[in-house]
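**Q** Pasted the sequence and its predicted model underneath.
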Amino acid sequence: MTTRSIGRRDGEVQAENIFASAPSNRNLEKFQNHGCKTTHCNLQVVKNCTFLFLATKPYILPAVLQQMAPAVTPKHVVISMAAGVSLQSLEELLPAGTKVLRVMLNLPCEVQSGAILLAQGSCAGEQDVALLKRLLSPCGLVEEAPESYLDIHTGLSGSGVAYVYTFAEALAEGAVKMGMPGDMAYKMAAQTLLGGAKMILETGEHPAVLRSAVCTPGGTTIHALHELEKGTLRATVMNAVEAATTRARELGKR
């Protein structure tokens, strides 16, 4: 968890009920500042908690699981946030029958506007999925999907935030070029992206339909869109999602 999302604002999860483990105090300081329990012993967390969130680098995870395994019982639900480590690999390193889920988040979870995708292992049930969704829902949109979608989600939403920031920067600097002050341009660019995204989610309309609603014959928007098409914006973005997804799959095979 990040410093902004420790505990639930609605009070359902209190900070004192969160037990965090990390090798160094530097990684635990933010939890301590918010009133969470902390330790350097992973087994201590396993023995005192039911929902176990694993937020480690993928190459470290097998060693952590081997350390935890002797204390894991049927009551535990293990949730991995590590990219590329499959449900099958997780289940093989834990006692038979362990309930395992994978979850992939993105940076805007810090401001409760994230895009979160989860996949359940062979022994996890719908009740486990429902509870995890409820726990994560204050962080943003939470959806369940087949595990094969998680790498795509990395390319779309995990890395995609960087694409959005790049576009926001270019959008604002276009306005600066035309004479608008930078501070105002960046605020307006951000609000434009926020409003456009909200309309997609709330209306359920295809983006192409909403785009057409902005265009008028011979108007400013259609002229601007023509310039974007000259720069192959859509093809470039699609290629970016493909490249990030492919890289996520490669990392998962290591």
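**A** Yep, that arrived.
**Q** going forward, measure contacts and count neighbours with C-alpha atoms only.
**A** Will do.
**Q** buried residues in stretch 135-150?
**A** Within stretch 135-150, the residues that qualify as buried are Leu136, Ser137, Pro138, Cys139, Gly140, Leu141, Val142, Glu144, Glu147, Leu150, counting by 16 or more other Cα atoms under 10 Å.
**Q** take a look at this one as well, against the first:
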Amino acid sequence: MTIKLVLAGCGNMGYAMLVGWLKSAKLKPADVFVVEPNEALRARAAALGCAVAADAGDIPSASTPAFVVLAVKPQVIREVTEAYKRLGNGATTFVSVAAGTPVATFAGILGERTPIVRCMPNTPAAIGKGMMVVFSNSLVSEATRTTVADLLSASGAVATIDDEGLMDAVTAVSGSGPAYIFHFIECLTAAAEQAGLPAETARLLAMQTVYGAASLAAESKEDPGLLRQQVTSPNGTTAAALGVLMGGDRLKTLVTEAVEAARARSVELGK
């Protein structure tokens, strides 16, 4: 069999990526070999028509896949990577979506001549609306970078950075960022209930407002700051609220401190 891509790990992120590749026809089921030790997770990959195995040792020895995508937790990434050493220092490009694990770690296991791409996704990738940021070592060709970006685009937007050190900032902004937005929805819902709205209505208003505003910002050619101004009438209700949020740069300072805390923790975890 000809294997184009080996997917190591078919948990939430791995499965979401796999579904995206197949749904967008970027890959066919026959192109993908899934390695997943969990029987239930392995079964759902098999249900999509992909070849599956519980162990990397079951990958056909005559096969040299173009890509191995490592979609496992950072806690087990080193152990999992060890199982693919035979594919290192060759034509196979390794793509990792494990947070906090630098390219040097993979090179140390797979060999210094291994093409390696490090990707930081976020949870909205599960519905094809993620933010995928990639860094590639010098052994990854331009053509391969383009192919990787195309594959990842099935899960959302793709951005490239040339300095791996910026991955800590990426983690703090887009990697952890969905949690910040979820918490804002929680807070806006609670505030709506405090203002007298029924719980179900409060939740709908908060969630749809955040969704609609984000969609408008994404689709509009206007800067978000200008969109904010367009909603804000002088001495109106929005201006009153923004006086609280923006007074003394209150919200800006809080968000900046939050991102810096996440970035600093990412640096610690990468050591």
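**A** On my side now, so go ahead. It should be emphasised that the depicted structure is a prediction, and the values quoted were computed from it without experimental measurement.
**Q** which ones among the buried residues of stretch 135-150 of the first structure are found in helices?
**A** Here DSSP state H is the test, and these give Leu136, Leu150 as lying in helices.
**Q** Tell me the one among the buried residues of stretch 135-150 of the first structure nearest to His223 of the first structure.
**A** Leu141 (34.1 Å; Cα to Cα).
**Q** what do we get in the second structure for the closest one?
**A** For Leu141 of the first structure, the aligned position in the second structure is Ala157, judged by TM-score structural alignment.
**Q** Show the contacting residues for that match.
**A** Contacts for Ala157 of the second structure (Cα atoms under 8 Å, 6 or more residues apart in numbering) come out as Lys129, Gly130, Met131, Met132.
**Q** so how far is Gly252 of the first structure from the aligned residue in the first structure for Ala179 of the second structure?
**A** Using TM-score structural alignment, the partner of Ala179 of the second structure in the first structure is Ala162. Separation of Ala162 of the first structure from Gly252 of the first structure (Cα to Cα, to the nearest Å): 21 Å.
**Q** now do Val241 of the first structure
**A** Val241 of the first structure is 17 Å from Gly252 of the first structure, where distance means Cα to Cα.
**Q** quick one, which of these two is more surrounded?
**A** Val241 (21 against 15; other Cα atoms under 10 Å).
**Q** Surely the more buried one is in contact with His153?
**A** No. In terms of Cα atoms under 8 Å, Val241 of the first structure does not count as a neighbour of His153; the distance is 9.1 Å.
**Q** In the first structure, point out the residues matching the longest strand along the second structure.
**A** Identified as the longest strand of the second structure according to DSSP state E is strand 130-136. Aligning strand 130-136 of the second structure against the first structure (TM-score structural alignment) gives residues 114-120.
**Q** Please enumerate residues in contact with the matching stretch?
**A** The contact list for stretch 114-120 of the first structure (Cα under 8 Å, 6+ apart) reads 87, 100-109, 129, 139-147, 150, 153, 157.
**Q** again, only this time at 6 Å
**A** Identification of contacts with stretch 114-120 of the first structure by Cα atoms under 6 Å, 6 or more residues apart in numbering yields 101-106, 108, 139-147.
**Q** quick one: the strands in the stretch 101-250 of the second structure?
**A** 116-120, 130-136, 156-160 (DSSP state E, counting those that start in this stretch).
**Q** Any chance of these in JSON lines with distance to Ser96 of the second structure as columns?
**A** Formatted as JSON lines, the strands of the stretch 101-250 of the second structure follow (distance: least, Cα to Cα, whole Å):
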{"stretch": "strand 116-120", "distance to Ser96 of the second structure": "5"}
{"stretch": "strand 130-136", "distance to Ser96 of the second structure": "9"}
{"stretch": "strand 156-160", "distance to Ser96 of the second structure": "14"}
